[in-house]
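Visitor: Structure, please.
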Amino acid sequence: MPNMPSSTALIHYAARAGDHNDRAMAATPYLAAALAAHLGVAPTTVGSPSPSDPSGWDAELAFALPAFKELATALDRALDAKRYPVTACSRCAPAIATLPVIARYHPDVLAVWFDAHADLNTPENSETAYLGGMALSGPLGMWDSGLGAGLKSAVLVGARDIDATETPVIDGERIRLIAPGANLVEDLKKAVAGHKVYVHLDCDVLSPGQMPTDYKVPDGLSLEQLGAAIAAIAQVAEVVGVEIGELETGETEEETKAKAKKLVETVSPLLVAQYGQQAQ
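Guide: Presented below is the predicted three-dimensional model:
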């Protein structure tokens, strides 16, 4: 098959990205190590940790911009070499850099956004000025991040903490919401069937206690439901890459290792290159 990638490219984004605290930066080496062990490939590390210093979106973006550009370049190189990209991120904000690259190579891609939040705020309407809250809106062209756009459509999966300013743009066509509930897996399956998709996973899509993460939003997915959703995507869609973020360190190093390994096991159906596969 002409589009079949030759291998997997594992990228470890290690730098600050609008962080409220340092725990996600501290967790990414464990996530990258778990992914490396599962995939049998060594990661390419982008950036390095620096102490969190929460401020407005513009200051955070300016600080993160060199690492974001390096991340975009790493992803561009992987896709140009027809390698399947798997990225371990600290937070969700690096999607500002990754999704425009994905959209350039796959103009018809559907972003599947697993997150407790919609991340559709813009600099003009955000009440918190939090960079991560704009992580999806930038690639969708709702504001100019300086890193490009090009993403045409997205499916929000598991979002339940949605701001009043975000609700009007979730139109069911360009941006669709699949809320937590008994029908989530079947609804998701219908939404992505036959599509080319890129999967973004924030750990806070899960109910509190499933994974250590910054935000603890009730009534999320269980690990079992997430696993079923991931398996459904792999069955009916052509997956062109995956990125994982918002895992924080646990109480001990052993807990962090165990949680990272469990997370990788849960998403394992997406860790196999599927370019050129015919959707079922």
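
Visitor: Going by C-alpha atoms from here, please, whenever you check contacts or count neighbours.
Guide: Noted.

Visitor: Show me what counts as buried in the longest helix seen in the chain.
Guide: If you go by DSSP state H, the chain has its longest helix at helix 57-80. Buried residues in helix 57-80, counted by 16 or more other Cα atoms under 10 Å: 57, 60-61, 64-65, 67-76, 78-79.

Visitor: Strands along the stretch 151-280 of the chain, start to end?
Guide: With DSSP state E, counting those that start in this stretch as the criterion, the stretch 151-280 of the chain has strands at 153-157, 175-178, 196-202, 238-245.

Visitor: Of those strands, flag the one that's most buried.
Guide: Across those, the average number of neighbours (mean count of other Cα atoms under 10 Å) peaks for strand 238-245, which reaches a mean of 25.

Visitor: between that strand and strand 196-202, how big is the angle?
Guide: 10 degrees (axes from the mean of the first three to the mean of the last three Cα atoms, to 10 degrees).

Visitor: residues making contact with strand 238-245?
Guide: 84-92, 194-203, 233, 270-271, 273-279 (Cα atoms under 8 Å, 6 or more residues apart in numbering).

Visitor: Now list the buried members of those.
Guide: The neighbour count (16+ other Cα under 10 Å) marks 84-92, 194-203, 233, 270-271, 273-275, 279 as buried among these.

Visitor: show me the contacts for residue 102.
Guide: Counted by Cα under 8 Å, 6+ apart, residue 102 has contacts 109, 198.

Visitor: same deal with the one 10 residues further on?
Guide: Listed by Cα under 8 Å, 6+ apart, the contact partners of residue 112 are 154, 155, 156, 157, 197, 198, 199, 200.

Visitor: Distance-wise, check it relative to residue 68.
Guide: Distance, residue 112 to residue 68, using Cα to Cα, to the nearest Å: 21 Å.

Visitor: same question, residue 203
Guide: As for residue 203, its distance to residue 68 is 21 Å (criterion: Cα to Cα).

Visitor: Ok, residue 249 next?
Guide: Separation of residue 249 from residue 68 (Cα to Cα): 23 Å.

Visitor: Please generate a structure for the following sequence too, so the two can be compared:
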Amino acid sequence: MRETLTLIQAAAWIGQRKEGTNLAPGWLKHRGLLDVLRKTFLTIDDLPELRETLLEEEDQIFAEHFSARAYNFPSVAKYNRHLSTLVEEQMNLLNFVLTVGGDHSIALGTLSGVLRANPNTKIIWVDAHTDINTPETSPSGNIHGMPLSFLMKLYQHPMTDEYLDFVPRLDPKNVIVIGARDIDKGEVELITKTGMTVYTSKEVKAYGIETVIKEARKKLDPYNKDPFHISFDVDGIDPTYAPSTGTAVAGGLTLNEAKYLIEDVRRTGRLNSMDLVEINPMLGTQEDLQTTLDTTFSLIQSLKAPESKTKNDPNQQTAKKLPLNLN
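Guide: All right, here's what the predicted structure looks like:
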């Protein structure tokens, strides 16, 4: 894996309605993030926070017209345009790019930059939700639940096409969701339509994380040659381990399961980038915040896993065929 890390601080919250995710990068740095990273990477390139900007008048008119279906869409699109350029530049420098959010709408920018740098990149999306709603199917209108649909070009509208012209199309077969357990009805239909693979948290418990991640990598990269990106929403983990997040859902991955997932992909030597999103230091008690902080740093430390496999590596087990289970 790459030895120089670029830290991108995506200080954004407007892809949903709970302020605080924009504070996460600064909060994590204040609590020791850079020290954790220095134990994992030889060199750290710490970039300034990328903050949201106010809308121009014509954007505000569109926002008011469109807000019920896609909250703050023009601002989210403009922010992610800048973010995608930043990510692409750093990927082309052959740095490992860690983007700390921010809500999960920032994946519009990170994945766009990653895919422009290398269109063959495979995406592992860890989340309690599948984030494939469109403005037509979303019950909330929050864009942090829509990035995969925009990346897959599932929603066509003249204005969204214009604002998202920087977004390359993500082939559904190049992304796998792991840990989902709160999937909207409209999303089930879109998952079926696109053929996107989803491994629910129930399947992780039933088959084991070792089997699930091995099967996921086999589906995404059968010839063991393409780079990986992990987009990790902390609500993919059970709220026991990460309570300070906005859309927590019980029954998620354990911390050990989440760490194993990252370590497994890290061992391929082709994990080149990662997002860590939806940490909200404005939510929960001091104990909740400390628990979430400890979990976050533990996940980041998983990037230090060795690249060579051992004889006792459980990932060497024969993978079972996993059925899609959305129940």
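
Visitor: what's the TM between chain one and chain two?
Guide: Superposed pair, TM-score by TM-score structural alignment, normalised by the length of the first structure: 0.84. Supporting alignment: 271 aligned residues with a Cα RMSD of 3.1 Å.

Visitor: quick revisit: show the subsequent helix or strand relative to the longest helix of the first structure.
Guide: strand 84-88 (DSSP states H and E).

Visitor: could the contacts of residue 112 of the first structure be laid out in JSON lines, adding distance to residue 209 of the first structure?
Guide: As requested, these are exported to JSON lines (distance: Cα to Cα, whole Å):
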{"residue": "154", "distance to residue 209 of the first structure": "27"}
{"residue": "155", "distance to residue 209 of the first structure": "25"}
{"residue": "156", "distance to residue 209 of the first structure": "21"}
{"residue": "157", "distance to residue 209 of the first structure": "19"}
{"residue": "197", "distance to residue 209 of the first structure": "28"}
{"residue": "198", "distance to residue 209 of the first structure": "26"}
{"residue": "199", "distance to residue 209 of the first structure": "22"}
{"residue": "200", "distance to residue 209 of the first structure": "20"}
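
Visitor: Tell me the one of those nearest residue 229 of the first structure?
Guide: Distance to residue 229 of the first structure across the contacts of residue 112 of the first structure (Cα to Cα) is lowest for residue 157, with 9.3 Å.

Visitor: still on that earlier bit, quick one: closest of the strands of the stretch 151-280 of the first structure to residue 29 of the first structure.
Guide: strand 238-245 (11.8 Å).

Visitor: Would you enumerate the residues in contact with residue 154 of the second structure?
Guide: Residue 154 of the second structure neighbours (Cα under 8 Å, 6+ apart): residue 134.

Visitor: Kindly recompute the last result at 10 Å.
Guide: When contacts are counted by Cα atoms under 10 Å, 6 or more residues apart in numbering, residue 154 of the second structure touches 132, 133, 134, 148, 169, 190, 194.

Visitor: now those in a markdown table, with secondary structure?
Guide: Compiled in a markdown table, these are given as follows (DSSP: H, G, I helix; E, B strand; the rest coil):
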| residue | secondary structure |
| --- | --- |
| 132 | coil |
| 133 | coil |
| 134 | coil |
| 148 | helix |
| 169 | coil |
| 190 | helix |
| 194 | helix |
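
Visitor: which residues touch the most centrally placed residue in the first structure?
Guide: Centroid-nearest residue in the first structure, with Cα atoms, centre = their mean: residue 200, separated by 2.6 Å. For residue 200 of the first structure, the contacting residues are 87, 92, 95, 99, 111-115, 136, 156-157, 241-245, by Cα under 10 Å, 6+ apart.

Visitor: Kindly recompute the last result at 8 Å.
Guide: Contacts for residue 200 of the first structure (Cα under 8 Å, 6+ apart) come out as 111, 112, 113, 114, 242, 243, 244, 245.

Visitor: What's the last one aligned with over in the second structure?
Guide: It stands for residue 245 of the first structure. If you follow residue 245 of the first structure across to the second structure using TM-score structural alignment, you land on residue 277.

Visitor: What distance do you get for that match to residue 25 of the second structure?
Guide: 10 Å.

Visitor: Could you check what's spatially nearest to residue 179 of the first structure, not counting adjacent residues?
Guide: residue 158 (4.8 Å; Cα to Cα, 6 or more residues apart in numbering).

Visitor: How many residues are close by the one you found?
Guide: By other Cα atoms under 10 Å, the residues close to residue 158 of the first structure number 26.

Visitor: can you check residue 35 of the first structure too?
Guide: So residue 35 of the first structure, with other Cα under 10 Å, has 27 neighbours.
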